[in-house]
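S.K.: attaching a predicted model along with its sequence, questions to come.
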Amino acid sequence: MTEKWRGRSNLQSFLDSTTPSMPSHKLPKSWCRDLNNLWQMVGKDSVEFFNLGDLWEQYCEWSAYGAGVPVCLQSEEMVVQYYVPYLSSVQIYTNKAPAGARDVKQNGGNNTVSWNGEQVGHLYLEFSESTSPYGRVPLLDKVLELSHSHPGLFSFKSTELSPASWMSVAWYPIYHIPTRRSVKELSVCFLTYHTLSSFFQDEVHGSITDLNFIQSGKNEFRSKEKCSRIYLPPFGLATYKLQGNLWTMPESGDQERITSLFTAADSWLKKLKVQHHDFTYFTTHFL
């Protein structure tokens, strides 16, 4: 094979292989207006959404066996590197305060935060992992654990969540097939950031940066007219042990994509005043 995996760089292969997709549903826009007045600014007759329960189902097999990422080695040999996903951090803000929910203070003020002059909702759940990767449970197991006290993790629709709702997934390599020795570049770890709100495309995407997301047909938070699924590509990215040129392809825009996605993640955390343990570790430990 003279080119990396069918013209894709290994970085692109990773992004494609780990981007979740869920069944797409639609609601008339008029049904969404009582959820949050932000929807009144959406110039569409209907609003697409996904169920959070369907999102976690995407991580079921990945949590059990790892997500397989085709990787082309420098020798032009193909291997499949498997990555296990961990829930690194998550913040869920609802458009309405859930019945019986306690007010949660974000910054010592009230149960809302200001973000670009807009009220971003009620903080329903906040979790950030700080234990060693060896002491963590896979993403689906962590979500099931959190859902015992936060059942909305499986019942919420993305239209019920404010633009500030997000999660971060830490991807750690576990094995590759066929096994090859001394391939240090396969030890790279990734940290991806994903929105959880249907409103993200219209309100947040343009306000942070022009990210040039995934360029393989999954480049926006949307489902195509002929596709009944919604893709959730990362809006932010951080890497650990990314060395050499195995994962990037010359003149592919990979380096620019890594920089812009990293900048977006950093900007996001600063806007919400979040101290993200894994992000700090990834950016202060290079080898």
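M.R.: Alright, I've got the coordinates.

S.K.: please make it C-alpha for all contacts and neighbour counts, starting now.
M.R.: Will do.

S.K.: residues contacting the nearest residue to Trp62 once chain neighbours are set aside?
M.R.: Spatial nearest neighbour of Trp62, chain neighbours left out: Val84 (6.3 Å); criterion: CA to CA, 6 or more residues apart in numbering. Applying CA atoms under 8 Å, 6 or more residues apart in numbering, we find Val84 in contact with Trp62, Ser63, Ala64, Tyr65, Gly66, Ala67, Pro138, Trp171, Tyr172, Pro173, Ile174.

S.K.: got another one to weigh against that:
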Amino acid sequence: MAGGVCRRRRSNLQCFLSRITPSVMSYSLPKSRFQDGSEPWPPVSKDTVGCFTLGDLWDNYNEWSAYGAGSPILLNNGETVVQYYVPYLSAIQIYTNKPSSVLRNSGEDSETDSWSDDSESEKPSRSWDAVSDDSGGDLDSVWPGKDRLGHLYLHYVENTSPYGRVPLMVKVNELSQQYPGLMSLKSVELSPASWMSVAWYPIYHIPMRRNVKDLSACFLTYHTISSSFQDSIIGDTMENDSCCCIPGKTRTKLNETSDYISLPPFGLATYKMQGNLWMDPETGDHERVIRLFNAADSWLKQLRVRHHDFNYFSTHSM
């Protein structure tokens, strides 16, 4: 309980990553639904395809955007506080198995290469720093083929100060006015190159403790939103969340059943995560942070995306 001694086997970092991992209800979609000849991603031989909708994914962030996501933090003096974080949409790219002209009423040429500078300059998303100067070019060298990338439906990178941002759900609702697929698209309609990044900034902790500067740590998490990688990522989730419960709240472990899909971070960057409060050397946290940071760095380089938050986090603090 808050103010008391918390005994657990996991570090504060592991608890945080577990707390901010969304779980989405999965359902079976008949393969016959793909009447236009397109294949779900990844292609399957079964009659049904397991998937989730992006709208259901965003449901995880409704309460977090309004009140913050709470994560228990075990202080060095043995007391526990619950630190609350507000999620912000830091970046998102959605690649689909259908041309953009089919998915929205923008009249774009479906044959245009989504990665060309000319096509990008004409898209409404240019006011949101659509694509950086170095993000064009041929990606065949890092992806199996353009069919693996698909059609770029949405590219958004946040580049304003954290103080000028709106919570994730506010931004998603704003973007969905221009890109309705942000709510309706299914994970099987998204290519393996689809991903999002969430910036987590602390807002308060209960009970209040003064002069605990390590509680000012900020995090940048990366998640795939396609069905392609979910099986392999689920195997890397935190093994037990019972030691990270928040006093007075019951955490429903959604990913215990096959009816839910867990989307833990495949990449991570941190800022102001100093001292030994967050990481426990006995749990392999140091190696985990390095591995997740390198994964995020590699992902961005493969897609040739200039991610402002990642650049800031990586040049200021690990």
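M.R.: In hand now; what should we look at? No experiment lies behind these values; they were computed from the predicted model shown.

S.K.: and the TM-score between them?
M.R.: Here the TM-score for the pair of chains, by TM-score structural alignment, normalised by the length of the first structure, is 0.87; 276 aligned residues with a CA RMSD of 2.8 Å.

S.K.: can I get the contacts of Val84 of the first structure in a markdown table with secondary structure and distance to Leu246 of the first structure?
M.R.: As requested, the contacts of Val84 of the first structure are arranged in a markdown table below (DSSP: H, G, I helix; E, B strand; the rest coil; distance: CA to CA, whole Å):
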| residue | secondary structure | distance to Leu246 of the first structure |
| --- | --- | --- |
| Trp62 | helix | 23 |
| Ser63 | helix | 25 |
| Ala64 | helix | 27 |
| Tyr65 | helix | 24 |
| Gly66 | coil | 21 |
| Ala67 | strand | 19 |
| Pro138 | coil | 27 |
| Trp171 | strand | 17 |
| Tyr172 | strand | 17 |
| Pro173 | strand | 15 |
| Ile174 | strand | 18 |
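
S.K.: before we move on, the earlier item: where's the residue nearest to Trp62 of the first structure relative to Asp54 of the first structure, distance?
M.R.: For Val84 of the first structure, the distance to Asp54 of the first structure equals 19 Å [CA to CA, to the nearest Å].

S.K.: next one: Leu38 of the first structure
M.R.: 25 Å.

S.K.: with Lys4 of the first structure instead?
M.R.: Lys4 of the first structure is 32 Å from Asp54 of the first structure, by CA to CA.

S.K.: looking at the two, which has the bigger crowd around it?
M.R.: Lys4 (22 against 17; other CA atoms under 10 Å).

S.K.: residues touching that one, list them.
M.R.: Contact partners of Lys4 of the first structure, counting by CA under 8 Å, 6+ apart, are Asn10, Val71, Cys72, Glu76.

S.K.: kindly report the same for Pro234 of the first structure.
M.R.: Pro234 of the first structure neighbours (CA under 8 Å, 6+ apart): Leu15, Thr19, Thr192, Tyr193, His194, Thr195, Phe213.

S.K.: restricted to helices, list the residues you listed.
M.R.: Judged by DSSP state H, helices contain the following of those: Leu15.

S.K.: with the contacts of Pro234 of the first structure in mind, which one is nearest to Arg181 of the first structure?
M.R.: Arg181 of the first structure has its nearest neighbour among these in Leu15, at 24.4 Å by CA to CA.

S.K.: surely the closest one touches Phe235?
M.R.: No: between Leu15 of the first structure and Phe235 there is no contact under CA atoms under 8 Å: 11.0 Å.

S.K.: the more surrounded of these two?
M.R.: Phe235 (28 against 22).

S.K.: might one say that that one is in contact with Ala265?
M.R.: Yes: with contact defined as CA under 8 Å, Phe235 of the first structure reaches Ala265; the gap is 7.2 Å.

S.K.: which neighbours do these two share?
M.R.: Tyr193.

S.K.: tell me, how many residues neighbour Tyr88 of the second structure?
M.R.: 25.

S.K.: repeat that for Pro202 of the second structure.
M.R.: Using other CA under 10 Å: Pro202 of the second structure sits among 18 other residues.

S.K.: please pull up the equivalent of it in the first structure.
M.R.: Pro202 of the second structure maps onto Pro173 in the first structure when the alignment is built from TM-score structural alignment.

S.K.: which residue, other than its chain neighbours, is closest to its match?
M.R.: With CA to CA, 6+ apart, the residue lying closest to Pro173 of the first structure is Tyr83, at 4.4 Å.

S.K.: before we move on, the earlier item: now do the counterpart of the residue nearest to Trp62 of the first structure in the second structure against Val188 of the second structure, distance only.
M.R.: With TM-score structural alignment as the criterion, the equivalent of Val84 of the first structure in the second structure is Val86. Going from Val86 of the second structure to Val188 of the second structure by CA to CA gives 29 Å.

S.K.: same check, this time on Pro40 of the second structure
M.R.: Distance from Pro40 of the second structure to Val188 of the second structure, by CA to CA: 5 Å.

S.K.: intersection of neighbour lists for the two?
M.R.: Val49.

S.K.: tell me the centre residue of the first structure?
M.R.: By CA atoms, centre = their mean, the first structure has its centre lying nearest to His194, at 2.4 Å.

S.K.: what do we get in the second structure for that residue?
M.R.: Checking with TM-score structural alignment, His194 of the first structure has His223 as its match.

S.K.: so that match touches Ala199, yeah?
M.R.: No: using CA under 8 Å, His223 of the second structure makes no contact with Ala199, being 11.5 Å away.

S.K.: number of nearby residues for the aligned residue in the second structure for Thr159 of the first structure?
M.R.: Aligned by TM-score structural alignment, Thr159 of the first structure pairs with Val188 of the second structure. Neighbours of Val188 of the second structure under the rule other CA under 10 Å: 24.
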